[in-house]
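A.B. asks: give me a 3D structure for the following:
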Amino acid sequence: MKIKLLTLILLISSSTVFSQTFSGKIVDVYQNPIQGANILNKNTDHHTHSNDLGKFILENCNVGDTLQVSFIGYESKLTVIKDLTKPASIILNYKIINLEEVLITPKINALNVFSDIDIQTNPVNSSQDILKKVPGLFIGQHAGGGKAEQIFLRGFDIDHGTDINITVDGMPVNMVSHAHGQGYSDLHFVIPETIEKIDFGKGPYYQDQGNFSTAGHVGFNTKEQLNNSLIKLELGQFNTQRYLGMFNLLNNKKHHSFLATEFIATDGYFDSSQNFNRINIFGKYTGTISNQDIIGVSLSHFTSKWDASGQIPQRAIDRGLITRFGAIDDTEGGFTSRSNALLNYKKIINSNSSIESKVYLNKYDFELYSNFTFFLEDPVNGDQIRQKEDRIIYGLSSVYNSSFSNEKLTGNWQLGLSLRNDQSKNNELSRTLNRTQTLEQIQLGDINETNLGLSLGTTLNIGKWTFNPSMRLDYFDFKYQNKLNPLYKIENENKAIISPKLNTLYNPTNKLQLYAKTGTGFHSNDTRVVVAREGEEILPKVYGFDLGYIWKPTQKMILNMAYWYLYSEQEFVYVGDAGIVEPSGKTARQGIDLSYRYQPYKFLFWNLDANYTYARSIDAPRDENYIPLAPDFTLTTGINIKLDSGFYSGINLRHLANRPANEDNSIIAKGYTVTDLNLGYKWKKMNIGIQIQNLFNTEWNETQFATESRLQNESESVEEIHFTPGTPFFINSSIQYNF
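C.D. replies: This is a model prediction of the structure:
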């Protein structure tokens, strides 16, 4: 009996002692590496993820263990370990997404699974759809399609990017100290069909996110390769046309390159033609130079011109002076262009560590003509203004990532460094007449702004718990030369800020994650504000926390719910349209986020995102503490169908509730509910589709402001809602050929 017991103990001990690591590589059917695949040992519940080269190492494995390999958009695969000494090559087949195979892994930003699902079930097909893929984010256009969209998220009227950090392939989109507004983010240089993945996070909780990441951040990643080349033609109402070409130039196991081109033109649905056109060119190369080195290069150029009807006052419509699609000043409009060069280098040092570095250069031009108050300031010539700048951005970033593991603890730590320099020449605000004559220069100067960032953080997996403490340090140097000052002088201010963060996750199973996130963030003020106020409130902070969960109550549905709170310090904002500094005071926001995805059948998907926010100014009197244009409630929902026969369809609804347009809520920005429809058929190499915006021809206001203005024949000014009308019923057809 003693001998049998001793033998059993020895067998158990030897099993533990000889438990080893297992390595391999995850690839698709074309032998291309899959980054971020989840590898789960079903015998031990240990897991890991594949790296940039598709490679992985899994601890505590034994011969005979069963591994489950999964990644969204691919069929899950079970494989049995037969030999621990030889690396495995595991091939995943493409597949329409199946929620049954989605696992909730202990990632700090596991919410990305929702955008992954949405891209697979309802692909991005317009530049405006790009931002709409972020749950809870709303946008509005109010300048003929050429100006960056207005953004709303978590009770923030973010304007064009003041409180959200936006990147494309790690390259910043936000423009600091921009002629039209701080953080201005124009994504129109991105061709939507090139988007592969969207990384988003809400709140200031992520160490790799610096300036503007207060309400959240969005990172768009473009494709490394094309499965096939294609040409696409779109034709729609209002003389709308779009031509797209995406061409494989090189596609083998180690080297990929493609070229994408886009041209868009439309007259728009306004009474005055918008004369809009946009040209995009994008090229990208990715090469695996060796087993340890990956290099990527992308080049792009974008240019756009347009006329705009601007925001109109309700009283002008009520008096019959104009229609809803008319204009008080139809000489508004603008021009913008952006050229980008990005070099990306990934160095796999060993199985546990890597360095990823980026260097980028952006050349940017901007000229915008607007008229918000009509004849309030100048009863003779009108109040048209020009905002203009020429900018060059230089930048680099580098992140060192090292992982570690043993029987009780796994994790990684990251060290990041970034440097960015913006040089905005002849940053201008002028009064103009009919876009041809300059009446007065209000602001004119050169801006040179530098941001140095350093971040350090670690992720510790202890049993079913994950802890992610991190710290970020940012240093800013602001320089401004006022060219309207007869004496040459460079005004200069600088300051540093530290942003601590802590994320805690609990994953009792691969179907549930509970999380608590907290941290501080900030957004910088315009350089002109910084030097004008001699460094006061340069980098106002935001303090926040999230408490929530991600849960799969059944195999066919996934749910996220969170309660959040954000407190913003006093800040001073440069109002580019008026050339003035305007205090906004302390604010507090809190709310509930809900996201839900359901796949009752293989071909049917339902999505729902609902967001409630209570937003108030802290220092203002109780009846005057509303935050203008802060959304109280938003909702998006849709049903999408994908059949094996090739037929696909989707109907999507978005709702924005009424909201205060001024501090005492005496002026209301009306809410709206708009429904869009798309349907199409894929047959062999052809894809034919129809998209209908505003299916029920709802009369809605896309962007709204409480503005004081005066019409030409008015003796007194009036403050009321000024708005840009939303798209009426609009049908657009497309035909695509793949080759």
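A.B. asks: okay, CA-based contacts and neighbour counts for the rest of this
C.D. replies: Noted.
A.B. asks: who are the contact partners of residue 567?
C.D. replies: With contact set as Cα atoms under 8 Å, 6 or more residues apart in numbering, residue 567 has these partners: 542-544, 586-589.
A.B. asks: cutoff 10 Å now
C.D. replies: Residue 567 makes contacts with 214, 520, 541-545, 586-590, 615, 617-618, as judged by Cα atoms under 10 Å, 6 or more residues apart in numbering.
A.B. asks: which one is it nearest to, not counting chain neighbours?
C.D. replies: Leaving aside its sequence neighbours, residue 567 sits nearest to residue 588 (Cα to Cα, 6 or more residues apart in numbering; 4.5 Å).
A.B. asks: assign residue 128 to helix, strand or coil.
C.D. replies: Three-state assignment for residue 128 (DSSP: H, G, I helix; E, B strand; the rest coil): helix.
A.B. asks: now do the helices in the protein.
C.D. replies: Remark: helices assigned in the chain by DSSP state H are 2-17, 112-121, 127-132, 314-318, 527-532.
A.B. asks: run through who's touching the shortest one.
C.D. replies: Contact with helix 314-318 is made by 321-328, 711, 718, 720-723, as judged by Cα under 10 Å, 6+ apart.
A.B. asks: now distance to residue 248 and neighbour count too, for the residues you listed, in a markdown table please.
C.D. replies: Output for those, formatted as a markdown table (distance: Cα to Cα, whole Å; neighbours: other Cα atoms under 10 Å):
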| residue | distance to residue 248 | neighbour count |
| --- | --- | --- |
| 321 | 53 | 12 |
| 322 | 49 | 17 |
| 323 | 47 | 15 |
| 324 | 45 | 21 |
| 325 | 42 | 19 |
| 326 | 44 | 21 |
| 327 | 45 | 23 |
| 328 | 47 | 20 |
| 711 | 55 | 19 |
| 718 | 57 | 16 |
| 720 | 53 | 21 |
| 721 | 49 | 22 |
| 722 | 47 | 24 |
| 723 | 44 | 22 |
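A.B. asks: here is the second sequence; please produce its structure so I can put it next to the first one:
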Amino acid sequence: MKSVLTIFFILYVLCGWSQEVASGQIMDADSNTPVEFVTVYNLTRDIHAHTDVAGKFQLKDTQIGDSIFVSMVGYERRQFVVETETDWNISLTSAPVELSQVVITPEINTLNKIKQVDLKLNPVNSSQEILRKVPGLFIAQHAGGGKAEQIFLRGFDIDHGTDIQITADGIPVNMVSHAHGQGYADLHFLIPETVQGVDFGKGPYYAEKGNFTTAGYVDFNTFDRISESNVKIEGGRFNTMRTVSMIDLIKGNQNSDAYIATEYLLSDGPFDSPQNFNRLNLFGKYHVKMGNDFLTMQASTFQSKWDASGQIPIRAVESGQIDRFGAIDDTEGGETSRQNFLIDYTSSFDNGDFMETKAFVSKYDFELYSNFTFFLDDPVNGDQIRQKESRTIYGIQSSYNHGTQMASGDLTLIAGAGFRYDDIDGVELSHTRNRTETLDSIALADIDEFNGFAFANATWELNQWMFNLGVRADHFRMEEVDFLQPTYSRKSASQAIISPKLNIVYKPTDNWQLYAKSGRGFHSNDTRVVLREQGQNTLPAAWGYDFGTVYRPFNRLFIDVAYWELYLEQEFVYVGDAGIVEPSGRTKRTGVDVGINYQLSDQLFIYSNLNYADPSALDETEGNDFIPLAPTFTSIGGLTYQGKNLSGSIRYRYIKDRAANEDNSVIAEGYFLSDVNIAYDRPAWTISLAIENVFDVDWREAQFDTESRLANETESVSEIHFTPGVPFFFKAGLAVKF
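C.D. replies: All right, here's what the predicted structure looks like:
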């Protein structure tokens, strides 16, 4: 730790002496609000800066007569010659999205800029589309629409979130020591239309990102201000109906804004037994500027109920016992709810520094009924289980951002600290029948889990180079009271981990960037694993590196390529479905990611991402070292048209066949699907049409190699059990704006 701090100090000293700098502020011309992340580029001297949360920037070594270029996705580009070195007040006017608005500068996540183009061209309008905005990330739903999606990324079957950190406006989505599985991430409380941006990164290379950031992280950011109110209603196949509203509560005030958003969704799904799925979301946000400070408060409430047909065995379909959309146990399903409250306070100082503090509290309840093995363990009553919990999460994080512009380069120092505390009551696993009768209690406990953390980042930009050095320290304390033990006992354990990061970016030309990323991350094991497997690793580490490039051969074409490798230590996994502990050994994953984004004309865009991975278990013999369900090749892509009033896109997603067990003797089938969106927009209204699975392909959304027994069988069978993917589906919508 001392050596890392020494390096931070050396970086600061190496930067030399301060220079005179140009400064200013950039505002949105329509709303007169600050615009963050704008690139201000000095073409004469090949230096740049970005605006902060207050829209402010400082640009070193800039003199009268220099040529300045200002760019931000979704705004008209500005270019001018410097006439004065201070107090630049620049207004940006909204403009059609173009790839040429993306500027390559030395930074860790350039791909985020390119992805914002896709987000503005194709805004998300369903909870499933939210996560799919991350290149290479695939999802699968296998419990009636209300359960958190299964996630796949970079050779990982992440289950419901074990190896990816997901947040929304900084509020953690992942649940530690969850009744269903470690890292469970239910994002359904987020209304898609409120999403303004998606910040993502692959790998464990980011000091401000902690638990579960092994394959990567995703942070969704909601609008602080909406330009107009709107109400939308959608209807489609399978008795699907959805209403959304976003109401601006304060109009005409340049210093404050407030809006409320609602979502209500009903659907029976394509299944023989209706899902009876319903979801209600309410979200409110207030944002105010107070001098140089900003205060944001938001609150939300979410609840969902559903029935499910669950995963079905292939043999039951092939024998004609049920069809593809049938069920063995149609009493599966569940209900869940969550309430969030967040306060975000940012102080912006005259020297360009700023400090941001976020504090939140979240109340969460969960109940899920599943039956994966049917009559394997109980031939009379069946094997249905109930998983249940109630938790409250408290958290706070504060960070300080200091920028210094020096003769030898720009130095940005960020330091932060905080904690998260989960108070989990009644973590339950029970054997049930028909969702009404409790037969046995398998597990019942109260869990308390505390994570305190601190991090520091130093980013030094020197001409075409950028060096980023980071370190993160996390401390965990876990406690459990097992109520099924004959006597009261509170078990506890503590462990800490230090996670260093080093990232280097080199920009040989204005249109070409090379980078090398490296770092250590981790995901915590379930409290029940830690306390019942004494002496085992609480915080198994992940070591990774990326070597990649982003290249723009000409103004409207971006190509990105990355070779990566990730190594995970020994870990233990608590299997919530069975109430047991299963060890898994060390793993290694290598792969290549390729992305192409091309603007064919002013209105036409095309993109494609191809992702190859080679996952393997290091402690197994060759031929038995496959990682079940880990994807080896995936691809997404599409063609988008963005006209003055008419817009639309056709998109595809493909996942290759992959091993469903350790020796590759059972295969999970891949699929190729196509979706279409069309919208016609007028000042007062918009009509839209969305079509999923245009060619009505029979596909399997979720697949598992499971041993089960049906009611009429004397012996169990191990084979693929699957959830059928949605067939041809359409929904039409009408939105009224005011």
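A.B. asks: which residues touch the residue nearest the centre of structure 2?
C.D. replies: Most central in structure 2 under Cα atoms, centre = their mean is residue 218, positioned 2.9 Å from the mean C-alpha point. Residue 218 of structure 2 makes contact with 131, 133-134, 164-168, 198-202, 209 under the criterion Cα under 10 Å, 6+ apart.
A.B. asks: widest-spaced pair of those residues?
C.D. replies: Between any two of the contacts of residue 218 of structure 2, the greatest separation by Cα to Cα is 19.3 Å, found for 133 and 209.
A.B. asks: hmm, back to that, among the contacts of residue 567 of structure 1, which lie within strands?
C.D. replies: Using DSSP state E, 520, 541-545, 587-590, 615, 617 are the members of the contacts of residue 567 of structure 1 that sit in strands.
A.B. asks: between these, which sits nearest residue 26 of structure 1?
C.D. replies: Nearest to residue 26 of structure 1 among those, with distances taken as Cα to Cα, is residue 545, at 36.1 Å.
A.B. asks: so what's the nearest residue to the closest one once chain neighbours are set aside up against?
C.D. replies: Nearest in space to residue 545 of structure 1, with sequence neighbours left out and distances taken as Cα to Cα, 6+ apart, is residue 518 at 4.1 Å. Under the criterion of Cα under 10 Å, 6+ apart, the neighbours of residue 518 of structure 1 are 203-206, 469, 500-504, 543-547, 564-566.
A.B. asks: if I look at residue 518 of structure 1, how far off is residue 158 of structure 1?
C.D. replies: Here the criterion is Cα to Cα, to the nearest Å. By it, residue 518 of structure 1 lies 21 Å from residue 158 of structure 1.
A.B. asks: please enumerate the strands of the stretch 1-150 of structure 1.
C.D. replies: All strands of the stretch 1-150 of structure 1, identified by DSSP state E, counting those that start in this stretch, fall at 20-27, 38-41, 47-49, 55-61, 66-70, 77-80, 88-91, 138-140, 150-153.
A.B. asks: please identify which of these is closest to residue 350 of structure 1.
C.D. replies: Across the strands of the stretch 1-150 of structure 1, closest to residue 350 of structure 1 is strand 55-61 (Cα to Cα), at 10.8 Å.
A.B. asks: just how off-centre is the closest one within its chain?
C.D. replies: Centroid separation for strand 55-61 of structure 1 versus its chain: 33 Å, with Cα atoms, centre = their mean, to the nearest Å.
A.B. asks: check which helices and strands it sits against.
C.D. replies: Under the contact criterion of 3 or more Cα pairs under 10 Å, 6 or more residues apart in numbering; DSSP states H and E, strand 55-61 of structure 1 touches helix 2-17, strand 20-27, strand 38-41, strand 47-49, strand 88-91, strand 385-405.
A.B. asks: show me what the residue nearest to residue 545 of structure 1 aligns to in structure 2.
C.D. replies: Using TM-score structural alignment as the criterion, residue 518 of structure 1 maps onto residue 518 of structure 2.
A.B. asks: surely residue 558 of structure 1 meets residue 596?
C.D. replies: Yes. The pair residue 558 of structure 1 and residue 596 qualifies as a contact (Cα atoms under 10 Å) at a distance of 5.9 Å.
A.B. asks: more neighbours, these two?
C.D. replies: Per other Cα atoms under 10 Å, whichever of residue 558 of structure 1 and residue 596 has more neighbours is residue 558, with 25 against 20.
A.B. asks: show the contacting residues for the more buried one.
C.D. replies: Taking Cα under 10 Å, 6+ apart, one finds 99-100, 102-104, 113-114, 511-512, 550-552, 595-599, 607 in contact with residue 558 of structure 1.
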